[in-house]
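1. Just a sequence and a predicted model for now, questions to come.
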Amino acid sequence: MNWLLVVAGAMVGAPLRYLTDRAVQSRHDSVFPWGTFAVNVTGCLILGLLTGSVSSHVQLLLGTGLCGALTTYSTFSYETLRLAETGAGLYALGNVVGSVTVGIGAAFTGVWLAEAVWG
């Protein structure tokens, strides 16, 4: 049963990741990977909201399934590498520092919001 929850969440998360990435990136005329940045930060916020505030089944569905398919460490790494290789070193550095800093901040914000709303 647990694996079905993960699959169901991933079936929503993967297309949502692709569509969000394309929608965000198409609005920016920059080599910076704003789409990947947006989905990763959003996933951090969602996981923060879920931490300690929902059942294990909801965590499997939304945390492991949805967020696991929505967020992407491999694309983040690849895009950072490509930025560095093409001479956009400051963008690469900004991607690493920004993604980690804002991602962790989003996770903490999610935990804080969950505690404020659900106690």
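-> Alright, I've got the coordinates. The model shown is predicted, which means the values in this text are computed figures rather than measured ones.

2. Could you use CA atoms for every contact and neighbour count after this?
-> Will do.

3. Check which helices and strands the one helix or strand V39 maps to sits against.
-> Per DSSP states H and E, V39 falls inside helix 34-50. Judged by 3 or more C-alpha pairs under 8 Å, 6 or more residues apart in numbering; DSSP states H and E, helix 34-50 is in contact with helix 2-25, helix 68-70, helix 73-85, helix 89-118.

4. got the contact list for the residue most central in space within the chain?
-> Closest to where the C-alpha atoms of the chain average out (C-alpha atoms, centre = their mean) is N40, at 2.0 Å. Residues in contact with N40 (C-alpha atoms under 8 Å, 6 or more residues apart in numbering) are 70-72, 99, 103.

5. take a look at this one as well, against the first:
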Amino acid sequence: GFPWGILIVNVSGSLLLGLLIGTSAALVSPALTMFGTGFLGGYTTFSTAMVDTLALVRQGRHREAWANGAGMLVLCVAVAVFGMVIGRAL
């Protein structure tokens, strides 16, 4: 089926990263960098998402492949921006 689990992980990780950036816009610290790139980078799985996209292409499920690949990218960027806006408002 459609890789919903990967989508949920990537969207939630993008939201958390946006919140982190928004709430700490004035702060630059090694701890924030490590959490953002280390923990959230490890939590999100964009490489797995692309493997899933290619698997959908191989199965001839081109619409789902486009939805997964392009849709996930657009959705994750939008959610990260939303998180950043919310983070700045806190």
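-> Great, that's in hand. Just so you know, these numbers come straight off a predicted model, no measurement behind them.

6. circling back: hey, which of the helices and strands packed on helix 34-50 of structure 1 is tucked in deepest?
-> Most buried of those by mean neighbour count (mean count of other C-alpha atoms under 10 Å) is helix 68-70; its value is a mean of 24.

7. aligned partner of L16 of structure 2 in structure 1?
-> Using TM-score structural alignment, the partner of L16 of structure 2 in structure 1 is I46.

8. Check A55 of structure 2 too.
-> Aligning on TM-score structural alignment places A55 of structure 2 opposite R82 in structure 1.

9. Can you tell me how far its match is from C44 of structure 1?
-> Distance, R82 of structure 1 to C44 of structure 1, using C-alpha to C-alpha, to the nearest Å: 23 Å.

10. excluding its backbone neighbours, what's nearest the counterpart of I86 of structure 2 in structure 1?
-> Under the alignment (TM-score structural alignment), I86 of structure 2 pairs with L113 of structure 1. In space, and not counting its chain neighbours, L113 of structure 1 is closest to L49: 6.7 Å by C-alpha to C-alpha, 6 or more residues apart in numbering.

11. What is the burial count for that neighbour?
-> 24 (other C-alpha atoms under 10 Å).

12. do S14 of structure 2 as well
-> Around S14 of structure 2 there are 27 other residues, counting by other C-alpha under 10 Å.

13. Tell me how far it lies from A65 of structure 2.
-> With C-alpha to C-alpha as the criterion, S14 of structure 2 and A65 of structure 2 are 20 Å apart.

14. What of M34 of structure 2?
-> 32 Å.

15. Likewise for G87 of structure 2?
-> Distance from G87 of structure 2 to A65 of structure 2, by C-alpha to C-alpha: 32 Å.
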